[in-house]
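Asker: Predicted model follows, preceded by the sequence.
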Amino acid sequence: MNHKIIFTGGPGSGKTTTIAYLESLGYKSVPESGRKIIQQQMKINSTSLPWKNKKSFRDLMVSMDINNYKLCNYKDITFFDRGIIDSYGYSQLESIKISETLLKSCEELLYNKNVFIFPPWKSIYLNDDERKQDFDDAIATYKEIVSAYKEFKYRLIEVPRLSVKDRAKFILNTLIISKDQ
């Protein structure tokens, strides 16, 4: 079993909160590159931000996602808050030309084929200094992410809109079932 488990979906759908809960249970995780890059770039007053230079921002995400993938050598289940294919979906959403590096990475850096997708959820959606998209943008992002993962033949498992604890239980139960098959 590939132990690199992706959580994906549109922004503000509960991925990071669910991963934080799973971490509290002792599971390993890899943080979302996009948010981390936004924080870093804002700190140095860079233009490599999604609202200033989408291509530069995307290229930094690709680089960080490749590095995160290669550094993750855990033999235990590790939850990734997004993966390299999310940068592909972002590129499609923003009409950014797909680089050879991105395409090759999507084809070669493989995660577990079962990907947990978090659907848009308006009642928990919040904006902050790093998340400036409105809810309609979150829905559009979700749709492109779904398309991208399907293009690379991943199996999307929709995470139900439940409490964080119940979402984590659903995910862990799904992993146990898929491991036994």
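Answerer: Received the coordinates, thanks. Just so it is clear, the model here is predicted, and its values are computed rather than measured. Residues are numbered from 1 along each chain as shown.

Asker: from here on, contacts and neighbour counts on C-alpha atoms
Answerer: Will do.

Asker: Break down the protein into its strands, ranges please.
Answerer: 4-9, 28-30, 78-81, 114-118, 155-158 (DSSP state E).

Asker: Can you say which of the ones you listed is packed in most?
Answerer: With neighbours taken as mean count of other C-alpha atoms under 10 Å, these reach their highest mean count in strand 4-9, at a mean of 26.

Asker: what's next to that one, contact-wise?
Answerer: By C-alpha atoms under 8 Å, 6 or more residues apart in numbering, the residues outside strand 4-9 that reach it are 15, 77-83, 86, 111-112, 114-120, 141-142, 145-146.

Asker: With stretch 127-141 instead?
Answerer: By C-alpha under 8 Å, 6+ apart, the residues outside stretch 127-141 that reach it are 9-12, 35, 38-39, 89-90, 93, 120, 122, 125.

Asker: Any of the residues you listed buried? List them.
Answerer: Gly9, Gly10, Pro11, Gly12, Ile38, Gly89, Tyr90, Leu93, Pro120 (16 or more other C-alpha atoms under 10 Å).

Asker: What about those, which are in helices?
Answerer: Judged by DSSP state H, the buried ones among the contacts of stretch 127-141 include Ile38, Gly89, Tyr90, Leu93 as members of helices.

Asker: what's near enough to touch the most centrally placed residue in the chain?
Answerer: A centroid search over the chain (C-alpha atoms, centre = their mean) returns Arg82, at 1.6 Å, as the residue closest to the centre. Shown in contact with Arg82 (C-alpha under 8 Å, 6+ apart): Ile6, Phe7, Thr8, Pro31, Glu32, Ser33.

Asker: Put this next to the first one:
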Amino acid sequence: MNRSVLISGCSGGGKSTLLAELAVRGHAVVEEPGRRIVKQELERGGVALPWVDMVAFARRAIAMAIADHTAAHEQAGWRFFDRGLIDAAAALQHLTGEPALEKLSAVHRYHETIFLTPPWPEIYTTDPERRHDFDEAIAEYDRLAAIYPALGYQVVILPKIAVADRADFLLDRLSQKTEQQ
């Protein structure tokens, strides 16, 4: 069984907070490639930033997500990803028209259930690493919400509830899926 679980969705929808809660509970988590790339680029004065060169940023995110996905298979138990390869490939395909999604997603699969954080304006904020506005975040969410089912994933929208309850909801859904198999 594939135990690499992807948490995607709207920017500022609570993904990183949820991943932190899952880590506290002892689960392996993988930080969002985009956040790591932005930190690296800002520290060294690089240009692979979403607001400078989005195509270079997406290509770096794809490479990092592939490395993350490969490395995670060495870990036992559930592995939770804050975004991942599909998000990066979707961005590149949206920007350039390159058919990155089908080629990459066929080789590097996640668990059949993908969890999406919906737009949540009450908690959305920008910061030095997230400079796009809420409307751009919603447009990205809409693209992702359409892409995942088209790639054969079952999408579960995470409820807008306290982080501990959200983690319980996610883990309960995964245990139900495991029991059904």
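Answerer: Okay, I see it. Since this is a predicted model, take the numbers as computed values, not measurements.

Asker: Drop the TM-score for these two in here.
Answerer: Superposed pair, TM-score by TM-score structural alignment, normalised by the length of the first structure: 0.94. Supporting alignment: 179 aligned residues with a C-alpha RMSD of 1.3 Å.

Asker: returning to what we had before: just give the closest residue to the residue nearest to the centre of the first structure, not the sequence neighbours.
Answerer: Thr8 (5.0 Å; C-alpha to C-alpha, 6 or more residues apart in numbering).

Asker: What distance do you get for the closest residue to Lys150 of the first structure other than its chain neighbours to Lys28 of the first structure?
Answerer: Leaving aside its sequence neighbours, Lys150 of the first structure sits nearest to Leu156 (C-alpha to C-alpha, 6+ apart; 7.7 Å). As judged by C-alpha to C-alpha, to the nearest Å, Leu156 of the first structure and Lys28 of the first structure stand 21 Å apart.

Asker: Please apply the same query to Glu130 of the first structure.
Answerer: With C-alpha to C-alpha as the criterion, Glu130 of the first structure and Lys28 of the first structure are 24 Å apart.

Asker: residue contacts, Asn114 of the first structure?
Answerer: Ile5, Ile6, Tyr154, Arg155, Leu156, Ile157.

Asker: and with 7 Å instead?
Answerer: Contact partners of Asn114 of the first structure, counting by C-alpha atoms under 7 Å, 6 or more residues apart in numbering, are Tyr154, Arg155, Leu156, Ile157.

Asker: Hmm, the second one is touching Val115, no?
Answerer: Spelled out, it's Arg155 of the first structure. Yes: look at Arg155 of the first structure against Val115 with C-alpha atoms under 7 Å: they come within range, at 6.0 Å.

Asker: ok, back up a step: what lines up with the residue nearest to Lys150 of the first structure in the second structure?
Answerer: Aligned by TM-score structural alignment, Leu156 of the first structure pairs with Val155 of the second structure.

Asker: which one among the contacts of stretch 127-141 of the first structure gets closest to Lys54 of the first structure?
Answerer: Nearest to Lys54 of the first structure among the contacts of stretch 127-141 of the first structure, counting by C-alpha to C-alpha, is Tyr90 at 9.2 Å.

Asker: since we're on Asp87 of the second structure, how many residues are nearby?
Answerer: When neighbours are defined as other C-alpha atoms under 10 Å, Asp87 of the second structure has 27 of them.

Asker: Not counting sequence-adjacent ones, nearest residue to it?
Answerer: Leaving aside its sequence neighbours, Asp87 of the second structure sits nearest to Leu144 (C-alpha to C-alpha, 6+ apart; 7.1 Å).

Asker: next one: Tyr111 of the first structure
Answerer: Lys4 (5.1 Å).

Asker: again, but for Gly12 of the second structure
Answerer: The spatial neighbour of Gly12 of the second structure that comes closest, neighbours along the chain excluded (C-alpha to C-alpha, 6+ apart), is Tyr124 at 4.6 Å.

Asker: and if you look at Leu85 of the second structure?
Answerer: Ala65 (4.9 Å).

Asker: roughly how far apart are that neighbour and Leu158 of the second structure?
Answerer: 22 Å.

Asker: Compare neighbour counts for these two and give me the winner.
Answerer: Between Ala65 of the second structure and Leu158, counted using other C-alpha under 10 Å, the more crowded position is Ala65 (26 against 21).
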